[in-house]
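> coords please:
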Amino acid sequence: MTEALLHWTDVCAVEDILPNTGVCALVGHRHVAVFRTGADRWFAIDNVDPKSGASVLSRGLVGNLGDRVVVASPLYKNHFDLQTGECLEQPEHSVRTHPVQAAQGRIRVAVA
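Predicted coordinates:
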């Protein structure tokens, strides 16, 4: 889907998300985790940990494994690539990614 056709949902102000942390937002009927890196890059993935079914990924630790930006699940410590949603330890537990943008001091997310 092209970016022009996406339905964007306003999530929060840019300053509401500290560098290297995430927040949870309900976008449509989906729990989405939105992350800000220390380099002010933005990522959005499903917030539900596929192994436990709990909506907790936004509370995970943001970091790097090699050249990948990841979040570690607070429950099972699996690492999710924030760019692709891939679970590095168990690819069958990968999550969806979502378009995210920072514009005019606001964070917006689109769920396809």
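> only C-alpha atoms from now on, for both contacts and neighbour counts.
Will do.
> where's the nearest residue to L26 once chain neighbours are set aside relative to N64, distance?
Distances taken as C-alpha to C-alpha, 6 or more residues apart in numbering put V32 closest to L26, at 6.2 Å, once the chain neighbours are dropped. Using C-alpha to C-alpha, to the nearest Å, V32 is found at 20 Å from N64.
> and for comparison, fold this next one:
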Amino acid sequence: MSARSHITSHVLDAATGTPAAGVPVTLTHLSADRWVTLAEAVTDADGRVSQFGPESVPAGRYRVTFDTQSYFASLGQSAFYPEVQVVFELADGEAHYHVPLLLSPFAYSTYRGS
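Have a look, this model is predicted:
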């Protein structure tokens, strides 16, 4: 069993009240004024990315990009936001950071989870 990732995510479809399975997600880190891709994943049947990124990350600025256009297209819907980017600062590279996303075709919300 591998160690838990320091950065995880969970996407819920607020319009249907169900997990958003199949959402492509990319994790990047700002390094020397350039975004560097650390990991790419797709949400599982429960809408989760639980093994996302390295087991250890330095403090700094990170970005999670959710490809919402692909998700809504798979449902036969269009969406106002083709992608959602959440940029956040990590103060402690050893802590766990959970980045949830509540999603609908015309709105989204995010917060720091646990």
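> TM-score for this pair?
The pair, once superposed, lands on a TM-score of 0.31 when counted by TM-score structural alignment, normalised by the length of the first structure; 52 aligned residues with a C-alpha RMSD of 3.5 Å.
> how many neighbours does the residue nearest to L26 of the first structure have?
29 (other C-alpha atoms under 10 Å).
> same thing with the one 3 residues further on?
Residues near F35 of the first structure, counting by other C-alpha under 10 Å, number 29.
> with H79 of the first structure instead?
H79 of the first structure has 26 neighbouring residues, counting by other C-alpha under 10 Å.
> my guess is W8 of the first structure contacts R106. True?
No: in this structure, W8 of the first structure is not within contact of R106 by C-alpha atoms under 8 Å, at 11.5 Å.
> settle it for me: which of the two has more neighbours?
Neighbours were counted for W8 of the first structure and for R106 using other C-alpha under 10 Å; W8 has more, 18 against 14.
> mind checking how far A103 of the first structure is from C12 of the first structure?
11 Å.
> higher neighbour count, those two?
The neighbour count for A103 of the first structure versus C12, taken as other C-alpha under 10 Å, is higher for C12 (17 against 10).
> element containing that one, please.
For C12 of the first structure, the element it lies in under DSSP states H and E is strand 8-13.
> for that strand, packing partners?
Strand 8-13 of the first structure is packed against strand 21-27, strand 106-110, with contacts defined by 3 or more C-alpha pairs under 8 Å, 6 or more residues apart in numbering; DSSP states H and E.
> and the first one, what's buried?
Buried residues in strand 21-27 of the first structure, counted by 16 or more other C-alpha atoms under 10 Å: T21, G22, V23, C24, A25, V27.
> distance of the second one from A103 of the first structure?
G22 of the first structure sits 18 Å away from A103 of the first structure, going by C-alpha to C-alpha.
> how much space between the closest residue to A102 of the first structure other than its chain neighbours and D81 of the first structure?
Leaving aside its sequence neighbours, A102 of the first structure sits nearest to R108 (C-alpha to C-alpha, 6+ apart; 6.5 Å). Separation of R108 of the first structure from D81 of the first structure (C-alpha to C-alpha) stands at 20 Å.
> so for these two, which residue has more residues nearby?
A side-by-side neighbour count of R108 of the first structure and D81, using other C-alpha under 10 Å, places D81 first with 24 against 21.
> and the gap between that one and C12 of the first structure?
From D81 of the first structure to C12 of the first structure the distance is 23 Å (C-alpha to C-alpha).
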